[in-house]
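Asker: kindly return the folded structure for what I paste below:
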Amino acid sequence: MNKHRDTTGPTDDQQQITLRGPAELADALPYMMGYHPTDSIVMVALHGDRGRFGGRVRLGIPRSVREWSPVAEQLAECLVEGCERRGSRPDGIVVFVCQDPAEGETGRQVMERLRPLAQRLRTACGTLDVPVYEALCISDGRFWSYCCPDTRCCPPEGNPLAMPGTSVMAAAAAYAGIQVRGSLREMERPLRPWPHETAGSAGQVRALDAANAALVPRILGLEGRDVVCAETIRRAEELLRRLTESPRIADPVLADAQDDALIGDDEAAAVILGLQDRQTRDRAAEWMEGEEAAPALRLWRALARRCVGAYAEHSAAPLTLAGWVAWSTGDEPAARVALGIALEVDPEYVFARLLHQACNEGLDPESLRRCLREERDARTAAEARAASGAAAGPGTRTRTRGAGARVARTRAAGAGASGSSALRAAGRRTKRGPVRAHPGAMGDNRGSASRAAGPAEVSARARSRAARRGGGRGSRSGR
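Answerer: Model prediction:
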């Protein structure tokens, strides 16, 4: 089998290694994902006689056993149909179920408890005429095979995972510069809201309440919307400047605490509420590369942590921006995690769905970057003409033209948010055609069965929802 980091197949200059047996497959999983996928179902497609790794899907293990069957069916459909859209139906699939033991539970007990889930996944793949070559449970530092009956190689007590850094896979990953970032929980920590018991949570809720009462009526008004957009961008630029002037320290926990201390409750609340407007969010998406990218990523993560209490759904906007910046700068694992959480808090957030799908299907982010650059350049030119007395109309109201005829046509067709329109337009410039949005497909999304619906169902729902939002609905408009 070939090891590679993307979902579209290896290139000629990628190192080729062969994985033999369950032990090497279990060891390869965190290198395929970029982190240890705790509490997860992972399915990886295999292609050709040599079992080349292809597309992969990840979903959090549903808490309810009643969801296992529909989730298994939808994941199998997403993986197989996603591979077919890229031109190659998988010849086989490898299944992983990963979960740490609960208090008082052993790894073997976890394996037995999840056995029915693994069987449902195997059956769902078989229904689509794609065999499961191997199904592994990983828990408590050990792994078990659900497919191998030979106790000599797969004993009932399981086999220990390889020590970190000692396997062939680890050596190849180190040579290729691939890093494993720890567990999924560790990657999610800087994106999750502060706990209720945190000292600052109560003050942040009060600030969000006040900003909500002050800003939402203005956003709903046509004239006030443009003013709020400009105010939000100015506040965000000030926070970016502040973060840029405060270099990030090495320890990630202390670094996040440092960023939190640099942002006041009222400032965070005003920007969070302002980003609920699609026009403002799309302006903020332009901070995606160069020297702006790192402080922008810090800002969006910090704002996501401030969406406490009843404002958790408001984190979809900063989380999507964090995922976009991560993807734009080449950090696909971090992008998938951020976009997956955005879809967890708001499964209907269209821009996150489109970005998540595009990231996992290998769309080049440069296509979207180019559209956003064109919008920014056109807006700057329009503002300059307005300032010099030329008849160009209000500066921020001329932004549709800045994305070029492709984006204007997709918006006229009802694509919804302008960032989403740009992504759809960028998708048409690739061989794959338009990106279809379904949050459970081809990547890293946590949630229930409804969030991992099959491609045809969710794609149709996404298009209809985007069309309904085309006219805008105030503070949650366009998504």
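Asker: can we go C-alpha only for contacts and neighbour counts from here?
Answerer: Noted.
Asker: contacts only, for the residue nearest to Ala76 when sequence neighbours are not counted.
Answerer: In space, and not counting its chain neighbours, Ala76 is closest to Cys125: 5.5 Å by C-alpha to C-alpha, 6 or more residues apart in numbering. Residues touching Cys125, when contacts are defined by C-alpha atoms under 8 Å, 6 or more residues apart in numbering, comprise Glu73, Ala76, Glu77, Ile93, Pro131, Val132.
Asker: and the one helix or strand Arg122 maps to, what's buried?
Answerer: Per DSSP states H and E, Arg122 falls inside helix 107-127. Of the residues in helix 107-127, those buried under the neighbour-count criterion (16 or more other C-alpha atoms under 10 Å) are 107-108, 110-111, 114-115, 117-125.
Asker: closest to Asp49 among those residues?
Answerer: Ranking the buried residues of helix 107-127 by separation from Asp49, with C-alpha to C-alpha as the measure, puts Cys125 on top at 18.5 Å.
Asker: before we move on, back to that, how close does the residue nearest to Ala76 sit to Val44?
Answerer: Using C-alpha to C-alpha, to the nearest Å, one gets 12 Å for the distance from Cys125 to Val44.
Asker: find residues that contact each of those two.
Answerer: Overlap between the contact sets of Cys125 and Val44, as judged by C-alpha under 8 Å, 6+ apart, is given by Ile93.
Asker: can you tell me what sits against stretch 286-297?
Answerer: Judged by C-alpha under 8 Å, 6+ apart, the contacts made with stretch 286-297 from elsewhere in the structure are 240, 243-244, 321-322, 324-326, 328-329, 369, 372-373, 376.
Asker: before we go on, could you also do this sequence so I can check it against the first one:
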Amino acid sequence: MTPSSTTDSQTADRSPIDLRDPGELLAATPHLLGFDPVDSLVLVGHRGTTGARIGNIVRADLPQPGDEAALARQLLGPLAHDSVAVTAVVVGGRRGDATGPPARTVVTAVREVFGQAGLPVSHALWVPKIRAGAPWRCYEQSCCAGHLPDPASTVMAAVSAHAGLVTHSSRAAMERQLQPVASDVLERRAAMLRRRLSAASRDDVASLRRGRAAVRTVLARAWKGTLLLSDTEVVELAVALAQPRIRDACLATALPADSAGAVTAERLWLLLTKHTPTPERAQPATLLAYSAYVRGEGALAGMALDAAQAADPNHLLSKLLRQALGHGLPPEKLVGLATSCDEEPIWTAPEDRTPPSPCSPHDSARPSTGPPAGDG
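Answerer: As a prediction, the model looks like this:
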């Protein structure tokens, strides 16, 4: 089982949102993760000298009996990097003890494993589900209890929506965003790609200029609204991103994190991850992972890295990002990947309007002839 990991929450860091109240923290959990957790263990790291900042967040399915300590050891790595304390949250679980919340053995294992590593669990909370009015309570103090506010009406929800971030109904719903389009579409494009790549000289000046122009043109169009791509354009962008100098220049589109320009670029990388055949799919999937990582959405970053490595197991940049995510490296440590590129900016977003959110339902790709095809 691979846990979901969320890096340092950029939304929480940039806005003065008070999550000290347990109910508010629980209601914010779906927005921090990017999806609504079910039957999950969520560990929230706290950063800073006083632990007042939200740091890394990891989530995993509740373990089978006997696997609690192993899971705790697995989750320690991403949190040990810069957390000074941890809040443990159990969502769901079977009510085996009417006198207290379930999954107490999981919390006990986390306390023991993390305590041995010098990382205290400052608070442990249980809630049956993240819903308005759901009862919550602490594991240690029976008087520590309450009912959740509406997660969709909190300040955290408003800030997330304003930043263009999407909170999915489940982890599976988030993962479905990355599902490839129909196999016959991918096979057609793969054949086109083979012909195009066999005739291309990847490193000459003309190829670089053509590739940069293709990326810039589509990003400018994405900024304006609905993004439609023909087979030919998908292939042209795949050829462009296969050139390391262009791919590396595209990393800079993720900065500043959560900016309107970054949201636009992430929409394109997500679309291309769905519509590009393997092994070239690894390039947009890695750009999607980097964009999600630097804005603090580690769960989506991990899914995108899974897609990249499935498409090309030898893809170096996706391997490096996977190691960084596994060790809980803060997003600010990865900014240098984009700023160290010697290329001039491949695209700069205008500042006069806000684009659609990253997962606009209007995103689609279409064949060279005929009507637009759906994403499913």
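Asker: so after superposing, what's the score?
Answerer: TM-score for the superposed pair, counting by TM-score structural alignment, normalised by the length of the second structure: 0.63. Supporting figures: 321 aligned residues with a C-alpha RMSD of 4.9 Å.
Asker: returning to what we had before: so of the contacts of Cys125 of the first structure, which ones are in helices?
Answerer: Judged by DSSP state H, the contacts of Cys125 of the first structure include Glu73, Ala76, Glu77 as members of helices.
Asker: name the member of those with the most neighbours.
Answerer: For those, the largest neighbour count, defined by other C-alpha atoms under 10 Å, is 27 neighbours, found at Ala76.
Asker: returning to what we had before: can I get the contacts of Cys125 of the first structure in JSON lines with distance to Val271 of the first structure?
Answerer: As requested, the contacts of Cys125 of the first structure are arranged in JSON lines below (distance: C-alpha to C-alpha, whole Å):
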{"residue": "Glu73", "distance to Val271 of the first structure": "40"}
{"residue": "Ala76", "distance to Val271 of the first structure": "40"}
{"residue": "Glu77", "distance to Val271 of the first structure": "39"}
{"residue": "Ile93", "distance to Val271 of the first structure": "44"}
{"residue": "Pro131", "distance to Val271 of the first structure": "49"}
{"residue": "Val132", "distance to Val271 of the first structure": "47"}
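Asker: tell me the one of those residues nearest Leu220 of the first structure?
Answerer: Ranked by distance to Leu220 of the first structure (C-alpha to C-alpha), those are led by Glu77 at 40.2 Å.
Asker: nearest residue to the aligned partner of the closest one in the second structure in space, please, no chain neighbours.
Answerer: Matched by TM-score structural alignment, Glu77 of the first structure corresponds to Gly77 in the second structure. Counting by C-alpha to C-alpha, 6+ apart, Gly77 of the second structure lies nearest to His327, which is 5.7 Å off, once chain neighbours are set aside.
Asker: just checking, that neighbour touches Leu75?
Answerer: No. Under the criterion of C-alpha atoms under 8 Å, His327 of the second structure makes no contact with Leu75, lying 9.9 Å away.
Asker: of those two, who's got more company?
Answerer: Looking at His327 of the second structure and Leu75 with other C-alpha under 10 Å, you find the greater number of neighbours at Leu75, namely 28 against 16.
Asker: that one touches Asn56, doesn't it?
Answerer: No. Under the criterion of C-alpha under 8 Å, Leu75 of the second structure is not in contact with Asn56, lying 10.9 Å apart.
Asker: after the helix or strand that Ser420 of the first structure is a member of, which helix or strand is next?
Answerer: Assignment of secondary structure by DSSP H and E places Ser420 of the first structure within helix 418-428. Along the chain past helix 418-428 of the first structure, the next helix or strand (assigned with DSSP H and E) turns out to be helix 455-468.
Asker: quick check: the aligned residue for Ser364 of the second structure in the first structure?
Answerer: Aligned against the first structure - with TM-score structural alignment as the criterion - Ser364 of the second structure pairs with nothing.
Asker: no wait, Arg322 of the second structure
Answerer: In the first structure, the residue equivalent to Arg322 of the second structure is Arg353, according to TM-score structural alignment.
Asker: quick one: buried residues of stretch 43-50 of the second structure?
Answerer: For stretch 43-50 of the second structure, by 16+ other C-alpha under 10 Å, it's Leu43, Val44, Gly45, His46, Arg47.
Asker: ok, the fourth one - contacts?
Answerer: When you say that, I think you mean His46 of the second structure. Residues counted as contacts of His46 of the second structure (C-alpha under 8 Å, 6+ apart) are Ala52, Arg53, Ile54, Gly55, Asn56, Ser83, Val84, Ala85, Val86, Thr87.
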